[in-house]
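1. Provided below are the primary sequence and the corresponding predicted coordinates.
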Amino acid sequence: MYIEASHMVYGQKAQLLSRPLRGVAGRHCLTFFYHMYGAGTGLLNVYLKKEGDTEEPLLWRRRGEQSISWLKALIEYSCERQHQIIFEAIRGVSIRSDIAIDDIKFQAGPCSELEDITQQSSGYSEDLNEIEY
């Protein structure tokens, strides 16, 4: 998923819905790479949509510019029912607030490489802005 901010206005959203996923007892692991670079970058949210529920709890969020490099996100969650994952990108204040995600992977069981929740994939990086859990 990629949002090109210059074709959007502040606060506009794009969502990507996963295919229906089978629930399992225990943990699930969701991994993906994300890129949020540019002044005025908005929000990237990940929600859990359980079959039969109207609420979509927030699993993960990043706000603002993160890194010039692609970063890896690892999210552990529990869900015993069929469900979907919603990726939501919200345009920030600047036309330079592009957001992208790639290489999305779902697996049953805990994340085997769960270190710092988010780890750098390559290149130079530093914390540039606020990170929320």
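-> Sure, I can see it. Residues are numbered from 1 along each chain as shown.
2. every contact and neighbour count from this point should use C-alpha atoms.
-> Fine.
3. where do the strands sit along this structure?
-> 2-3, 13-17, 24-36, 43-50, 58-63, 71-79, 83-90, 99-108, 118-120, 131-132 (DSSP state E).
4. TSV for the ones you listed, including mean neighbour count?
-> Formatted as TSV, these follow (neighbours: other Cα atoms under 10 Å):
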stretch	mean neighbour count
strand 2-3	16
strand 13-17	14
strand 24-36	18
strand 43-50	20
strand 58-63	17
strand 71-79	18
strand 83-90	21
strand 99-108	15
strand 118-120	15
strand 131-132	10
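5. the closest residue to C79 other than its chain neighbours: neighbour count?
-> Spatial nearest neighbour of C79, chain neighbours left out: G23 (5.5 Å); criterion: Cα to Cα, 6 or more residues apart in numbering. Residues near G23, counting by other Cα atoms under 10 Å, number 18.
6. alongside the first one, take a look at this:
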Amino acid sequence: HTLGTASGSYLYIEASELFNRNAKAWLISEHYDAGSYCLLFWYHLYGTDIGSLNIYTRIGASKPQLEWSLSGDNGNRWQMGAVRVNVVAEFYFIIEGTHGGQFLGDIAIDDLLVQSNSQCTLPTTTTTIGTTTTLGLYTPLSCNFENDICQWRNDLTT
């Protein structure tokens, strides 16, 4: 998404093989102090049997708290998402993708940006595949996945 070309990198759930319906993958952030945050990200949910993309917050080992969710085919285009959270203790974000059970669809994410104490508003436009889009603000709390997955980690236990 970042480069708007086939050369770019992003994270996605592989759907070319059959998995159990609702099989899931977690991407876990670094820890953040208690407070108000906005998680901005680009997502792509396309195909006839898409599962869901979920954003959670989690304090310690407690049950994850669902903050945002989207399911089903959302068209063959990248769209921007935003989640505003106010958490009372140190926490981390969990980005969860669930598999729809068939191979006709993919879920992808890119250009994650966590901002503290900020408004959480989205631009009114979306981008189509092949165009270049730049968020313009890159901080230590942002990741476009071009070189690595930054301080996010893949949870292999889910």
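-> In hand now; what should we look at? The structure presented is a predicted model; accordingly, all values stated were derived computationally and were not measured.
7. picking that back up, ok, the residue nearest to C79 of the first structure touching Y77?
-> No. Counting by Cα atoms under 8 Å, Y77 is not a contact partner of G23 of the first structure; they are 10.8 Å apart.
8. what lines up against the residue nearest to C79 of the first structure once you look at the second structure?
-> By TM-score structural alignment, G23 of the first structure lines up with A34 in the second structure.
9. and that match, how far is that from S116 of the second structure?
-> Going from A34 of the second structure to S116 of the second structure by Cα to Cα, to the nearest Å gives 10 Å.
10. give me the nearest residue to S78 of the first structure, chain neighbours excluded.
-> That would be R27: by Cα to Cα, 6+ apart, it lies 4.8 Å from S78 of the first structure.
11. my bad, V9 of the first structure
-> R91 (6.9 Å).
12. now T57 of the second structure
-> Nearest non-adjacent residue to T57 of the second structure (Cα to Cα, 6+ apart): F93, at 4.6 Å.
13. quick check: the spatially most central residue of the second structure vs G81 of the second structure, distance?
-> Nearest to the mean C-alpha position of the second structure, by Cα atoms, centre = their mean, lies I109 at 4.5 Å. Look at I109 of the second structure and G81 of the second structure: by Cα to Cα, they are 10 Å apart.
14. where does stretch 46-57 of the second structure end up in the first structure?
-> Taking TM-score structural alignment, stretch 46-57 of the second structure hits residues 37-48 over in the first structure.
15. stretch 93-104 of the second structure too?
-> Counting by TM-score structural alignment, stretch 93-104 of the second structure pairs with residues 85-96 of the first structure.
16. the matching stretch spans what distance, first to last residue?
-> Taking Cα to Cα, stretch 85-96 of the first structure runs 26 Å from one end to the other.
17. what's that stretch in contact with?
-> Stretch 85-96 of the first structure is contacted from outside by 3, 5-6, 8-19, 37-49, 64, 97-99, using Cα atoms under 8 Å, 6 or more residues apart in numbering.
18. quick one on the thing from earlier: and for I109 and G81 of the second structure, which residues touch both?
-> With Cα under 8 Å, 6+ apart, I109 of the second structure and G81 have common neighbours 41-43.
19. so which of the residues you listed comes closest to R77 of the second structure?
-> Y43 (8.5 Å; Cα to Cα).
20. adding distance to I129 of the second structure, write the shared contacts of I109 and G81 of the second structure out as TSV.
-> TSV is the format used below for the shared contacts of I109 and G81 of the second structure (distance: Cα to Cα, whole Å):
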residue	distance to I129 of the second structure
F41	16
W42	12
Y43	12
